[in-house]
Every structure is written in structure tokens, then in C-alpha cells.
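Trainee: got a structure for you, letters missing:
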């Protein structure tokens, strides 16, 4: 038996704000929603990956406050450094940029970080051995 990671479930303080964030910055969309324990439960996925990996988002969570040196995050790969810069510019305008674009040695690559409305950190990267364009890169 080999388990396969299929989803992450998050309780969030403001469901609609998190839906809006993951739609705007991550390109995710709602693929399922249902009533659940007096509220709404939402499944979100990247287009084309609905059967591979999803976020399950539910209200009722407390806002997360991560320490300045806490790098816990969700990671999304982009197709170019310019796309990382674009996300960072949009996040700066929205007031949710936490890590300005920066370059780190391989395998980290070029990345920026955002804070979602629940307090989770979300990284957008280019040049890691995962995601778009990584087929030719070795896994460390």
C-alpha cells in the first residue's frame, strides 16, 4: 500500500476572504461546496487538477500568527521569474506580501511569499525542481 496525498483541510476565520484569495492569487476555483455543521464547506482546486489535489476550506478557524522566522507555507510554482514579480506586485497592492521576491541557491530558486486572510503563508516560486519547467532539473 502506498498512500497518496489528496487534500489539505483548513478551518479559516473568514471563508469568503480565503476563497477570494485563492481564486485571485492561486488561480484555484471552487469545485464543490456543501452545507456542513451550520456552515458551508468548500473544495478548491487548480483547473485540471481536480482529481489530484484540493484544499478543503471551512469556517470556524482562528487566525494564525506565524513567527517571523516560521517558514511554514503552501507552495505554488510559476512559469517564470516575471510571474513571481507580478504576483508580488499584486500582493503588495493588496497588503499581503510578506517576502519580497528573492533568489536562493538551488533547489529553492526565485520566490516571494504572501499571507492569506487566515494567516497562512503562501509561496510562489520559479526554478525549483517541482512544477512548471522542472522536468529537466534534478531532484536534490
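Mentor: Alright, I've got the coordinates. Everything quoted here is computed from the prediction, not taken from an experiment.
Trainee: drop to CA atoms for contacts and neighbour counts, all remaining ones
Mentor: Noted.
Trainee: In three-state terms, label the closest residue to residue 76 other than its chain neighbours for me.
Mentor: Once flanking residues are discounted, residue 76 sits nearest to residue 124: 4.9 Å by CA to CA, 6 or more residues apart in numbering. Here residue 124 is strand, with the state taken from DSSP: H, G, I helix; E, B strand; the rest coil.
Trainee: Could you report the distance from residue 124 to residue 3?
Mentor: Residue 124 sits 26 Å away from residue 3, going by CA to CA, to the nearest Å.
Trainee: next up, a second structure to put side by side with the first:
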């Protein structure tokens, strides 16, 4: 049997701020919420992916303080370079842009990075062999 990655669960310092961030920038929506273990537990997913991958977020986490050269992140693909530029522009305006748009050699592509309200980095990319348009791109062989 092959395991399938189905969710990522995070404790966050401000649940409502994180919900708003993932709705605004990632197009995710709440698909389930309940009271549990003394707090509210929220499941969020991208439309159409409710049965394949979700974020589970719960209050109580500490703000993450990632170094500028720490590239730990959640990755979201978008369908154009222009979307990257618009996301970066909006993020810059509200003070959460951490990586300005940049081009990197294949397979990285064009991307920018934001900081969510919990301190996690969130990458938005175009041109990777994952996400929109990836069907036409080969995944490089391992070396």
C-alpha cells in the first residue's frame, strides 16, 4: 500500500488572520470546522481539492521567526507570471512580501514569497513542473 499525503496540520497564533490570508492569497475556503480540545479546528482546501489535500489550522501556535535565508515554505502554483506580479504587489502593500518576484533556472521558475500571519513562508510560482501547465513539462531526472 502506498501512503497518500492528505493534510498538513498547524497550530497558529491568530486563527482568524490565517484564515483570511489563505482565503485572500490562495483561494482556499473553509470546508469544515468544529470545536475540539478546547479550541476551534478549521479545515481549509482549494476548490475541487477538498478530498485530496487540506490545511488543518488550530489556535495556540507561536509565531514562527524564519531567517531571511530560510526557504522552508508552502508552495502554490499559479497560471501566469502576471499573477505572481499581482500577488507580490498586493503583499508588498500590506507588508507581508518576503521574496520579491524572481526568475530561477528550471525547475524553479518565476516566484515570489509571502509571510503568513503565523510567520510561515508561502511561495507562489509559475513555470515549475508542478501545478498549472505542468503536463507539458518533464520532471528532470535525478542525478
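Mentor: Cool, got the structure. What you are looking at is a predicted structure, and each value in this text was computed from that prediction instead of being measured.
Trainee: Just want to know which of residue 124 and residue 3 of the first structure has more residues nearby.
Mentor: More crowded of residue 124 of the first structure and residue 3, by other CA atoms under 10 Å: residue 124, with 23 against 5.
Trainee: ok, now which ones touch the more buried one?
Mentor: 75-78, 84, 87, 111-113 (CA atoms under 8 Å, 6 or more residues apart in numbering).
Trainee: In helices, which of those fall?
Mentor: 84, 87 (DSSP state H).
Trainee: could you dump the contacts of residue 124 of the first structure to TSV with distance to residue 137 of the first structure?
Mentor: Shown next, in TSV, are those (distance: CA to CA, whole Å):
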residue	distance to residue 137 of the first structure
75	18
76	17
77	14
78	15
84	19
87	24
111	17
112	21
113	23
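Trainee: For the contacts of residue 124 of the first structure, which entry has the maximal number of neighbours?
Mentor: Ranking these using other CA under 10 Å puts residue 111 first, with 27 neighbours.
Trainee: show me the contacts for that one.
Mentor: Contacts of residue 111 of the first structure (CA under 8 Å, 6+ apart): 84, 100-103, 123-126.
Trainee: For it, which non-adjacent residue is spatially closest?
Mentor: Closest to residue 111 of the first structure by CA to CA, 6+ apart is residue 125, at 4.1 Å.
Trainee: Which stretch of the first structure lines up against the helix or strand in which residue 35 of the second structure is found?
Mentor: Assigned by DSSP states H and E, residue 35 of the second structure falls within strand 29-36. Under TM-score structural alignment, strand 29-36 of the second structure corresponds to residues 29-36 of the first structure.
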